[in-house]
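**Q** got a predicted model here, sequence first, then my questions.
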Amino acid sequence: MTTFPYQTLMVQGTTSDAGKTTVVAALCRLLKQRGVKVAPFKPQNMALNSAVTRDGGEIGRAQALQAIAAGIEPHTDMNPVLLKPSSDTGAQVIIHGSVRADMNARDYHQYKPIAMGAVLESHARLLAQYEAVIVEGAGSPAEINLRDRDIANMGFAEAVDCPVILVADIDRGGVFAHLVGTLSCLSQSERDRVIGFVINRFRGDIKLLEPGLDWLEAQTGKPVLAVLPYLHGLFLDAEDAVQAAQASKGAFRVVVPSLPRMSNHTDFDALRAHPDVDLRFVRESESIPGADLIILPGSKNTRGDLAWLDTHGWREQIARHLRYGGKVIGVCGGFQMLGKTVGDPHGVEGAPGVSNGLGLLDIDTELTRDKQLTRVEGLCAFVPGDESGRVSGYEIHMGVSSGAAMTRPVFAIDGRGEGAMSADGQIMGTYLHGLFDHPDACSALLRWAGSRSEQVVNTAQLREASLDRIAASVEGLLDRLIGLRDRT
């Protein structure tokens, strides 16, 4: 059994997507394997990919992944502040798993001292339950404009007096400038708590990198604790950004519009991993390709993203797709868009009003102030006479849909029908996120959409295997961390 000498250790990055989430998950998995009771923690997360916890709250998807790595149930204390952007200047503020308010950037800046109180409460509760807490920062500590009232990076580290390791991504270039430049933007006390660097996503001959490592250590007086390899083919839940498109690999074509406020695109990770599926996210500047299946994803601003679909020709493209026999699925906000109207009388997502939906399902939706947050399990109900396929997932939505199409449910959840289908069976909508994650449901949905594949994808197994791979890659880092403390 390993004795981990840090009760709290923070992982910060020189940039967004430097690898903070992966390093925290890897350390959590490795510590678990070595017998340490460990928990992940992220003080403040800004992300549209979220998960529902057993205690009925909402946290960032990345913290749910890190909890799985640690072998524990995700809890709202692992991400006490979650910001879900609804526009370029505003976001829904979620504290301890529950919606507190919608705020613009200036109002939230004034609110940060209150948010810091929630952060410190959660951190204290985790310390009381676990031997070690591995903390993930947000963005970069070098964002000078955000230093005042910071709760996400060095502001938190200073408040709890914890050491920090700084991660930089060498694959994007400029790794030495990122590390030296980040240190130069910090105060002396902040620089002092950085105990070393991690260089992430390295590929090549390490001998060619060593002169740069020697220079970096001499320049900063900080050790390079690890150079982590670029690991291909990982299956890990993304915190927010849509991953780069992969090369076409399957005959069955699935197209997803990359909405400006798309949420929970991790819903489609199982399709991304499927060897017989070619999944493509279509961005604003790209033409809409032909497909067997079009999926409208979740949205943090349903009416705004519905207008975006109209502006970029998706209404006409979907109608054409259906005329040629294609299938359409709407998930959460995408489900609401498929209906006749989406009303927002309370101004939940913006100015109050009603928008015309795509008119493809006989439902109407009214957005509500209350958010539905629940984890569910059930059976597939969209294949007549066959309800043996299992489905599991979670609901995160602010809205109630009703109409004749609801009498043709997609799933059976706890004895009730969930979702809606068109009378001709070409279109389905559901509030269920993670609908493709269970192998039964994924296979059944692809068969419904016209795929003839016999391949089965088990996302849980893929995720576990990837967590073990990244844990193996940080063994040297963990040993250096322990040795570093042993010498001080």
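**A** Received the coordinates, thanks. Numbering: from 1, shown residues only.

**Q** C-alpha from now on. contacts and neighbour counts both.
**A** Fine.

**Q** which SSE is L477 in?
**A** Taking DSSP states H and E as the criterion, L477 maps to helix 475-486.

**Q** and the contacts of that helix?
**A** With C-alpha atoms under 8 Å, 6 or more residues apart in numbering as the test, helix 475-486 has contacts from F4, P5, L27, L30, L225, A226.

**Q** and those residues, which are buried?
**A** F4, L27, L30, L225, A226 (16 or more other C-alpha atoms under 10 Å).

**Q** K32 and G71 touch, don't they?
**A** Yes. Taking contacts as C-alpha atoms under 8 Å, K32 lies within contact range of G71: 7.0 Å.

**Q** please identify which of the two sits among more neighbours.
**A** K32 (20 against 16; other C-alpha atoms under 10 Å).

**Q** need the buried ones among the contacts of helix 475-486 in JSON lines (columns: secondary structure and distance to A247).
**A** Formatted as JSON lines, the buried ones among the contacts of helix 475-486 follow (DSSP: H, G, I helix; E, B strand; the rest coil; distance: C-alpha to C-alpha, whole Å):
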{"residue": "F4", "secondary structure": "coil", "distance to A247": "42"}
{"residue": "L27", "secondary structure": "helix", "distance to A247": "31"}
{"residue": "L30", "secondary structure": "helix", "distance to A247": "32"}
{"residue": "L225", "secondary structure": "strand", "distance to A247": "34"}
{"residue": "A226", "secondary structure": "strand", "distance to A247": "31"}
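
**Q** and the helices in the stretch 301-450 of the chain?
**A** 302-311, 314-323, 333-338, 439-449 (DSSP state H, counting those that start in this stretch).

**Q** ranges for the strands of the stretch 201-350 of the chain?
**A** For the stretch 201-350 of the chain, the strands defined by DSSP state E, counting those that start in this stretch occupy 224-229, 252-257, 262-263, 277-282, 293-296, 298-299, 327-331, 341-344.

**Q** and here is the other one:
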Amino acid sequence: MQARSLMFQGTGSDVGKSLLVAGLARAFTQRGLRVRPFKPQNMSNNAAVTADGGEIGRAQALQARAAGVPLSVHMNPVLLKPQSMIGAQIVVQGRVQGSAKAAEYQRMKAGLMPAVLDSFSRMRGEADLVLVEGAGSASEVNLRANDIANMGFSRAANVPVILIGDIDRGGVIASLVGTKAVLDPADAAMIRGFVVNKFRGDPALFADGMALIADRTGWAPLGLLPFLPEAAQLPAEDALALDHVLPRKPGARLRIAVPVLPRIANFDDLDPLIAEPAVEVIRVRPGTALPGDADLVILPGSKATIADLAALREAGFDIDIAAHLRRGGAVLGLCGGYQMLGREIVDPDGVEGPPGTVPGLRLLDITTVLGGAKRLEPVTGTTADGAGFSGYEMHIGRSEGPDRARPFAQLADGSAEGAVSADGRVLGTYVHGLFSAEAQRGAWLARFAAGAPALDYEARVEAALDRLGAHVAAHLDLDRLLSLAG
């Protein structure tokens, strides 16, 4: 018997598709079903490494965690990682297949459908239920030709669709009814019902709204899902999350400044620090100086290190970082941020643009040479202070130089990783997910905040997934969703 499947598309980006699928994955798993998440095409520079050395979107990693299953490259067979405003790296079934500009990719999509359907078939072979997440908006009819992300996949795989609208941003009636108005009738026929997400207030006040949408579209009203504040405790994938203002923490004992550069990647590295009561993370956009009272500056990962290094200099962040170090502060570079800290970045093969060499910030005595195979591997180890961690590496290039004699960490296989400056105040590492480990965050808090206790971040994520699962189960009819699943 083939697994059932149900696809969740949205009226736009950031309407809650990813978290709704994660909540349903947890709820149906707790009912005893074997659940697998699936997203045909994702666009994100937040990625996770699978056990077999591939990469998928971070949202599918969270959904797999909610379902209690290992990560697979087949959960997200096409991953687009933006490198510029018009171009992206293309990852197919976990492996880099090259890069393309937006118009070129539109012509390539039809050729990717076989890989998408192959991966979907593999997921169905492992599951009782496959929960499929669409991408962006279902109403992007200008991109409908050769679509593999939304209605094109739905029809090719014969997977029924539930449409999600976000009432929190306003205009939800128009967005749902408008989606029906612009869709091709054959596409609209794949939609079995709709959910209105992120509702605040008295549900009775929107009963007429639900009825109006149902009347205008002919789709079944499947639920009004209240806003869940605890959802903010789960890792975000969409870069739109970077626009959300972080709360101020007047009593914070550790202040961390993070320059937000155009091609920032794997920014969920910072989520465990944001969750810490004793830590205030300040995301700083170009046009604003890094705060002078920060204890630590973190340069996060980047999808295009050379371009983001140029953006950092253009914003004057290099001057702010130099002043921060003169005041006795510390700097940590993660992956692309680590590469920026060195003497220079050499790109002999034109991996990130025209071949050449650019000067780094020269805060670490290392040189990075871009090229070679992309390293995608889970890692564990111990930092120089004895604190353990479990994370992953995801990068192109090697960094070598005298400061590598003072490694940031020792990996479980005995190899040295990263580099530390002679005064110990500039540190760099290729390890992502570093701060998820309670011991690792505790060590950083001990260094800067007089030993403020670290929270159990992993337990917090699990508890938030449990609450999310219970939330969707309480407000959506799971039995009816199963009955609608193809």
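**A** In hand now; what should we look at? Fair warning: this is a prediction, and the values are worked out from it, not measured in the lab.

**Q** can you give me the TM-score here?
**A** Scored against TM-score structural alignment, normalised by the length of structure 2, the superposed chains reach a TM-score of 0.96; 479 aligned residues with a C-alpha RMSD of 1.7 Å.

**Q** turn the contacts of helix 475-486 of structure 1 into JSON lines, columns for distance to L183 of structure 1.
**A** Supplementary listing: those in JSON lines, determined by distance: C-alpha to C-alpha, whole Å:
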{"residue": "F4", "distance to L183 of structure 1": "26"}
{"residue": "P5", "distance to L183 of structure 1": "24"}
{"residue": "L27", "distance to L183 of structure 1": "23"}
{"residue": "L30", "distance to L183 of structure 1": "28"}
{"residue": "L225", "distance to L183 of structure 1": "16"}
{"residue": "A226", "distance to L183 of structure 1": "18"}
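
**Q** for the counterpart of M151 of structure 2 in structure 1, which residues are in contact?
**A** Residue pairing (TM-score structural alignment): M151 of structure 2 is matched to M154 of structure 1. Residues in contact with M154 of structure 1, defined by C-alpha under 8 Å, 6+ apart, are P141, E190.

**Q** in contact with the spatially most central residue of structure 2, which residues?
**A** Closest residue to the average C-alpha location of structure 2: E237 at 2.7 Å, with C-alpha atoms, centre = their mean. By C-alpha under 8 Å, 6+ apart, the residues touching E237 of structure 2 are S44, N46, G57, R58, A59, D268.

**Q** what residues are up against the residue lying closest to V194 of structure 1 once chain neighbours are set aside?
**A** Excluding its sequence neighbours, the residue lying closest to V194 of structure 1 (C-alpha to C-alpha, 6 or more residues apart in numbering) is V164, at 4.7 Å. Neighbour list for V164 of structure 1: L9, M10, V11, Q12, A157, R193, V194, I195, G196 [criterion: C-alpha under 8 Å, 6+ apart].

**Q** among those residues, which pair sits farthest apart?
**A** Spatial extent of the contacts of V164 of structure 1 (C-alpha to C-alpha) is set by the pair A157 and G196 at 14.8 Å.

**Q** generate TSV for the strands of the stretch 201-350 of structure 1, with distance to N104 of structure 1 as supplementary columns.
**A** Converted to TSV, the strands of the stretch 201-350 of structure 1 look like this (distance: least, C-alpha to C-alpha, whole Å):
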stretch	distance to N104 of structure 1
strand 224-229	38
strand 252-257	27
strand 262-263	19
strand 277-282	29
strand 293-296	27
strand 298-299	19
strand 327-331	27
strand 341-344	19
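
**Q** re earlier: filter the contacts of E237 of structure 2 by whether they're kept in structure 1.
**A** Contacts conserved in structure 1 for those, using both residues aligned by TM-score structural alignment, their matches' C-alpha atoms under 8 Å: S44, N46, G57, R58, A59.

**Q** what does the third one correspond to in structure 1?
**A** The equivalent of G57 of structure 2 in structure 1 is G60 (alignment by TM-score structural alignment).

**Q** please apply the same query to the first one.
**A** For S44 of structure 2, the aligned residue in structure 1 is A47 (criterion: TM-score structural alignment).

**Q** these two touch, right, Q455 of structure 1 and L271?
**A** No. Look at Q455 of structure 1 against L271 with C-alpha under 8 Å: they stay out of range, at 11.3 Å.

**Q** and these two? Which one has more around it.
**A** More crowded of Q455 of structure 1 and L271, by other C-alpha under 10 Å: L271, with 21 against 10.

**Q** counterpart of the more buried one in structure 2?
**A** That one, L271 of structure 1, aligns with L273 by TM-score structural alignment.

**Q** could you do E121 of structure 1 as well?
**A** In structure 2, E121 of structure 1 lands on D118 (TM-score structural alignment).

**Q** just to be sure, its match is in a strand?
**A** No. D118 of structure 2 is assigned helix when assessed by DSSP: H, G, I helix; E, B strand; the rest coil, not a strand.

**Q** what about it, how many neighbours?
**A** By other C-alpha under 10 Å, neighbour count at D118 of structure 2 equals 13.

**Q** and for M116 of structure 1?
**A** M116 of structure 1: 22 neighbours (other C-alpha under 10 Å).

**Q** likewise for S122 of structure 1?
**A** So S122 of structure 1, with other C-alpha under 10 Å, has 22 neighbours.

**Q** which residue sits closest to it, ignoring its sequence neighbours?
**A** D77 (4.8 Å).

**Q** residue in structure 2 paired with the one you found?
**A** With TM-score structural alignment as the criterion, D77 of structure 1 pairs with H74.

**Q** one more: A405 of structure 1?
**A** Match for A405 of structure 1 (TM-score structural alignment): D403.

**Q** OK, contacts around its match?
**A** L364, D365, I366, A419, V420, S421, A422.

**Q** let me know whether the second one touches P402 as I believe.
**A** Right, D365 of structure 2. Yes. With contacts counted by C-alpha under 8 Å, D365 of structure 2 reaches P402, the gap being 5.8 Å.

**Q** re earlier: and the gap between the aligned partner of the residue nearest to V194 of structure 1 in structure 2 and N76 of structure 2?
**A** In structure 2, V164 of structure 1 lines up with V161, judged by TM-score structural alignment. Using C-alpha to C-alpha, to the nearest Å, we find V161 of structure 2 at a distance of 18 Å from N76 of structure 2.

**Q** what of R375 of structure 2?
**A** Counting by C-alpha to C-alpha, the gap from R375 of structure 2 to N76 of structure 2 is 19 Å.

**Q** and those two? Which one has more around it.
**A** In this view R375 of structure 2 and N76 are compared by other C-alpha under 10 Å, and N76 has more residues nearby, 30 against 17.

**Q** once you drop chain neighbours, what's closest to that one?
**A** Nearest one to N76 of structure 2, counting by C-alpha to C-alpha, 6+ apart, is K39 at 4.9 Å.
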